[in-house]
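Peer 1: Predicted structure and sequence below. I'll ask about it afterward.
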Amino acid sequence: MASNAPDLILTHGDIRTMDPLQPRAQAVAVQAGRVVAIGSNDAITALANGRTKKIHAGGKLVLPGFQDTHIHLQDSGTGFSSSVNLEGARNIAQLQQLIRDYAKTTNDLWVRGVGWYSGIFGAHNLDRHVLDAAVPDRPVYIYASDGHNAAMNTKACELTGLDASVADPHGGSFVRDDKGVPTGLIYEDAIDWVRARMPKKELDAYTKGVRYGQKLCNKHGITGVLDAMVAERHMKVYRGLEEAGELSVRLRATAKVYPEESVKDALGRLEALRREYRSENIAVHSAKFFLDGVLENRTAAMIEDYSDATGGNAPIMFDEDHLRDLFIAFDAARFQLHIHVIGDRATRVALDRIEAAREINGAWPSLHQLAHVQVIHPDDIPRLRALGVVTNMQPLWARCEPSVTDMALPFIGAERGRWMYPWRTIVETGAPYAVSSDWGVSTLNPFPIMQTAVTRQPAHVAKDFPVFEAQERLNVEQVVRGYTTLAAAAAWRGDETGSLTPGKYADLIVLDRDIFAVDPYAIGETQVDLTLLGGREVHRAEGFAG
């Protein structure tokens, strides 16, 4: 009996297992990285012997580790660890000063920045001359938080060969002045054109980026992620960390499919990635499709034209017949589809093509995902449940802030604005869903995201601050499920993670407060005292004695 004693027990917790068969407990026993028993303090303590490690949770809330199913872990970690963070800039002078100050601290030829807010900066106020004023003699490249916009100074344009003679690439564009000369502002896949002409980072820089990102994940209770866009470089880095025993999150990943690829080439490329990178903790399991861009730069595809004076619309980024063939082929090959949709037309086209694939290949538990779903036509909401399609939602964005009130709502009008981020309506249909961050577009910290999901208001405002579509508020239970059981299912690891159930991995977190009981406006300040990945401690807050 002694040889079967658990390696670790955690007792005196307020454990919410997220397992409906045993929803509450005081203690949990772990052996070889997995939960072996869950129950009362006395029952679990009786299983231990002198070699068993013991953690006293002090009556605090214990949950399964959270899973972020749409995060750019490696790229954002690398960006924030090797570039200037521009998230705090709220005007041109602040943006310039951050870039200017950072240029003095780096020896790299290129001055890089990440995180500028496209709700404030854009074609009306940001161009190469603005960046020249900050750093005129070195190339400057800054990437927006939304991942769909970037900007360069004149030196960077010269070094990459960007001038009036360069045509817009498929799926992207260079903003130009009235003479056709690029202004330095870059949209969508034109960003790839620029990056291909910039110096390449060494793999060590990306390894450092993952270390930075996963440490942040663990600090905030995240034990599993779905990297929302990878290529072979990403997977090489992840595998290297896994083989070194340094990976502290479970990783699923989705690889991008490009509009110009044939079905055969795209499927072959992703099948090779899936074969090559599949282990206990890392796997490529899905195909990523961008069907449109974002409202902020008018590349979101809408059913009806934009409502403001400029009007117009944006196309789907794929030939729609080709997209149908791609969806059918990837679905038949048992890839999950992970589809970026912002406008209501992009969402409808995605659902139409998923439905076509299902009619030909039959239904299977794919849990294909629509990421973002910023605007959806109400007629399409019931189709999410009917087709078993996951809404991968980022609730932090559903609040009154400039990107919503000053840009999106004027672009689409009040009638369509009612169906912007309609999370509760979708959840109450019984459709599958998951909650995520899209870091580095925004924070990866789940607790401000949860608070916004529940309040539909920004943090640190008065409680009477305008609420964005109050009828779409979620409750805490719904958001926690979106980060645990439902996220695990969406990442195709629900059989081994997502709840504290005997046989599953002992991925768990201890919180400094009961987020189910506190004032909703205090959820965002929650701190994680302890994070375990397979029973291994990957984060401990300084003040947690445990």
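Peer 2: Yep, it's here. On a predicted model such as this, the values are computed, not experimentally measured, just so you know. Residues are numbered from 1 along each chain as shown.

Peer 1: Only C-alpha atoms from now on, for both contacts and neighbour counts.
Peer 2: Noted.

Peer 1: what's the closest non-adjacent residue to Arg51?
Peer 2: Spatial nearest neighbour of Arg51, chain neighbours left out: Asp7 (7.2 Å); criterion: CA to CA, 6 or more residues apart in numbering.

Peer 1: Can you get me a residue count around the one you found?
Peer 2: Asp7 is flanked by 19 other residues according to other CA atoms under 10 Å.

Peer 1: ok, now Ala244?
Peer 2: Ala244: 9 surrounding residues under other CA under 10 Å.

Peer 1: before we go on, here's another structure to hold up against the first:
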Amino acid sequence: MSSEPILLHNGTVHTFDGGKPSEAILLRDGKVAATGDRATLRAQLGEGREISLDGLSVMPGLIDIHPHMMQHAGQITPLVDLTDAVDHDDIVARIAARAKTVPPGTWIMTTPVGEPFYFLRRSYRDLAEGVLPDRHILDRATTDHPVLIQAWAPVTPNVCVFNTAGLRAVGLTDFIPDQVCDVTLDKDHTGSLTGILRGAVNQIYNYDPFWTQILTQLPRPAVDLPGVTRDAMATYNRRGVTTVYEPHNVTFEFLDAYRALHAAGELTTRVAISMEVEMCARPPFQPKSMPEFQATLESLTKELGDGDDMLRVFGLTLSASGGPAWPGHMMAPEPYSDPFGRPTKGTAFISEEKIRTFAAYCLDRGIRANFLAGGYGDHDVILSILEAPEFADEVRRRGWIIQHAALINGPQARRYQNLGFDLTTCPGFGWAKGEVYGERMGKHVWRDLVPIKRLIDTGLTVGCGSDWGPKNPFEQIAIAEEPYFVASGRVHTSPGHGVSRTQALDMWTRSGGRILRFDGIGTLAPGSHADLIVVDRDPLTTSVDALPGTEVALTMLGGRIVHDSGRLRA
């Protein structure tokens, strides 16, 4: 961390510790030394550096409490990037360029077209042609390499495309039926495959037997995780993020990469990690046996420790019970429609025996437990177990965490609060999935869709993350203040929704620090880490419509500049 004293002045400094704004802040030895007026702090500066804020605002660095930072970077970077492709010729050119760099026979896989990871504001429908290219068009890019345009969006039916070599590589020919399981294979008027597959073709939360067999034939792209994470951290720094919590889908490979970056002194965000015991998000998924589950608990526990101010591995995560609603896996008390119109009450991927074992193990070892639960059914299972006499009193003293909570009713929120839980969620869940929940489950569930105000009013400490998007934290903050559904523009005005600006910002700063139990982050009180950002508008007073346009001029981590737009002058 920086040892050079720095005085930031001529602006508005928001400390988020309950005090009034000031015009200057003094940083020394990587910590906040004082806030106040320029003259007073300048007298304390000594041999240091002054930076004029030119009327801009200072606030604590943001804490993204569920970013999937490394996972998303590792997912996107090895692929041909089609997110901003404009037409079929553009797609062909990008794939052809990659084909020139890899040997014949090498798989070339691409991102979907549009804005990750929901693909609602922009998708392949916005291509000039309005549709994805078929195999014949992709063959113009290469006939020597199998090609796949992947499907990521959390919607089913989805769509992906193979070129001719890709079809052959996974064993698909014209003699295959038009539909296998929940995958429809598009054919032209002569009965030949077009390369376009629709239905259950997503890369995640998809357990279709046919598609799973296809996925097992695809290679896993090689990726330099430390390298892509350096770039990802720079992106997060530009957004104003100085701390991330990675509690979901974290593998040993990810942990090793973070440790390598830490050892090299290359972390530009603080990182807290909770290791996941059993991952069910990516197919193929085969539940662990109980001996395997218990062995995994023991293995992961060896990786835990207090760490230091830059990297901590302090918890274990269990994706308890079901999955999300869009593929029909969220556990619910009454039937709802799956993507293909069939009634479902969801799927239990993790047994109650494992949840009990996990809870007992974490209590016995003093481990902070994280439960990932999406909806009503998940909460009912978790709460019924933890409220049992053998667990309840001890759980109340541990400050465990519930993640996601896309759907949660009032009684469930109060029960978690009674058990001493903290809660992390994402306003983007409602923003992106609100219409899907209404269509599949009924509009009555909207009252329980990411009800942040109700959660806070219940007494829960709530932190927010970017998860699948929007990835702009200031847009997430605006959505928390004025929720709406992006697909329709419908304003989400149900009671229990819509928080104050102060509350919305708090979930990305002070509350995040409290949940992580990371002393000295989330506020700019004297003695805190000098994790701060300089933004081009006042985060407390700018309009909610203008908030997503916030630009970060400077990001500091422990007094060290990790992002500088060049706007400020010494």
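Peer 2: Noted; the coordinates are in hand. If you're wondering where the values come from, they're calculated on a predicted model, not measured in any experiment.

Peer 1: The alignment partner in the second structure of the residue nearest to Arg51 of the first structure: what's it in contact with?
Peer 2: Taking TM-score structural alignment, the alignment pairs Asp7 of the first structure with Pro5 from the second structure. For Pro5 of the second structure, the contacting residues are Leu26, Leu27, Arg28, Asp29, Leu45, Gly46, Glu47, Gly48, Arg49, by CA atoms under 8 Å, 6 or more residues apart in numbering.

Peer 1: 6 Å instead, please
Peer 2: Going by CA atoms under 6 Å, 6 or more residues apart in numbering, Pro5 of the second structure touches Leu27, Arg28, Gly48.

Peer 1: top of those residues by neighbour count?
Peer 2: Leu27 (30 neighbours).

Peer 1: I'd say that one and Glu4 touch.
Peer 2: No - judged on CA atoms under 6 Å, Leu27 of the second structure makes no contact with Glu4 at a distance of 8.1 Å.

Peer 1: all helices in the stretch 151-300 of the second structure, in order from the N-terminus.
Peer 2: Using DSSP state H, counting those that start in this stretch, the helices found in the stretch 151-300 of the second structure span residues 164-169, 209-215, 225-239, 252-263, 290-301.

Peer 1: want to throw those helices into CSV with distance to Asp90 of the second structure and mean neighbour count?
Peer 2: Output for the helices of the stretch 151-300 of the second structure, formatted as CSV (distance: least, CA to CA, whole Å; neighbours: other CA atoms under 10 Å):
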stretch, distance to Asp90 of the second structure, mean neighbour count
helix 164-169, 19, 21
helix 209-215, 26, 17
helix 225-239, 25, 20
helix 252-263, 33, 16
helix 290-301, 45, 15
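
Peer 1: Columns distance to Ala97 of the second structure on top of the ones you listed, output as TSV?
Peer 2: Below are the helices of the stretch 151-300 of the second structure laid out as TSV (distance: least, CA to CA, whole Å):
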stretch	distance to Ala97 of the second structure
helix 164-169	17
helix 209-215	25
helix 225-239	21
helix 252-263	29
helix 290-301	42
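
Peer 1: counterpart of Gly442 of the second structure in the first structure?
Peer 2: In the first structure, Gly442 of the second structure lands on Gly413 (TM-score structural alignment).

Peer 1: what residues are up against its match?
Peer 2: The neighbours of Gly413 of the first structure, taking CA under 6 Å, 6+ apart as the test, are Ser307.

Peer 1: Next one: it relative to Ala329 of the first structure, how far apart?
Peer 2: 37 Å (CA to CA, to the nearest Å).

Peer 1: and whatever residue of the first structure lines up with Arg270 of the second structure, how far is that from Asp137 of the first structure?
Peer 2: Counting by TM-score structural alignment, Arg270 of the second structure corresponds to Arg250 in the first structure. Distance of Arg250 of the first structure to Asp137 of the first structure, computed by CA to CA: 43 Å.

Peer 1: Those two: which is more packed in?
Peer 2: Arg250 (21 against 13).

Peer 1: So Gln74 of the first structure sits against Val210, correct?
Peer 2: Yes - using CA under 6 Å, Gln74 of the first structure is in contact with Val210, at 4.9 Å.

Peer 1: Tell me the residues that contact both of the two, please.
Peer 2: Joint contacts of Gln74 of the first structure and Val210 (CA under 6 Å, 6+ apart) do not exist.

Peer 1: Would you work out how far apart the start and end of stretch 19-26 of the first structure are?
Peer 2: Where stretch 19-26 of the first structure begins and where it ends lie 14 Å apart, using CA to CA.

Peer 1: So which bits of it are buried?
Peer 2: Along stretch 19-26 of the first structure, these residues count as buried under the neighbour rule (16 or more other CA atoms under 10 Å): Arg24, Ala25, Gln26.

Peer 1: now stretch 469-482 of the second structure
Peer 2: For stretch 469-482 of the second structure, the neighbour count (16+ other CA under 10 Å) marks 469-482 as buried.

Peer 1: hmm, back to that, and the match of Arg270 of the second structure, how far is that from Leu444 of the first structure?
Peer 2: From Arg250 of the first structure to Leu444 of the first structure the distance is 16 Å (CA to CA).

Peer 1: repeat for Gly122 of the first structure
Peer 2: Look at Gly122 of the first structure and Leu444 of the first structure: by CA to CA, they are 24 Å apart.

Peer 1: And Asp292 of the first structure, by the same measure?
Peer 2: 23 Å.

Peer 1: Could you do Leu533 of the first structure as well?
Peer 2: Distance of Leu533 of the first structure to Leu444 of the first structure, computed by CA to CA: 18 Å.

Peer 1: got it, and Val467 of the first structure?
Peer 2: From Val467 of the first structure across to Leu444 of the first structure, the span is 22 Å (CA to CA).

Peer 1: and Leu337 of the first structure, helix, strand or coil?
Peer 2: Classification of Leu337 of the first structure using DSSP: H, G, I helix; E, B strand; the rest coil returns strand.

Peer 1: got a list of what it touches?
Peer 2: Contacts of Leu337 of the first structure (CA under 6 Å, 6+ apart): Ser286, Ala287, His368.

Peer 1: and the aligned partner of the first one in the second structure, what helix or strand is that in?
Peer 2: When the second structure is aligned by TM-score structural alignment, the residue opposite Ser286 of the first structure is Gly315. For Gly315 of the second structure, the element it lies in under DSSP states H and E is strand 311-318.

Peer 1: Assign the match of Gly442 of the second structure to helix, strand or coil.
Peer 2: helix.

Peer 1: what's the distance between the residue mapped onto Arg536 of the first structure from the second structure and Gly240 of the second structure?
Peer 2: Arg536 of the first structure maps onto Arg560 in the second structure, with residues paired by TM-score structural alignment. Using CA to CA, Arg560 of the second structure is found at 14 Å from Gly240 of the second structure.
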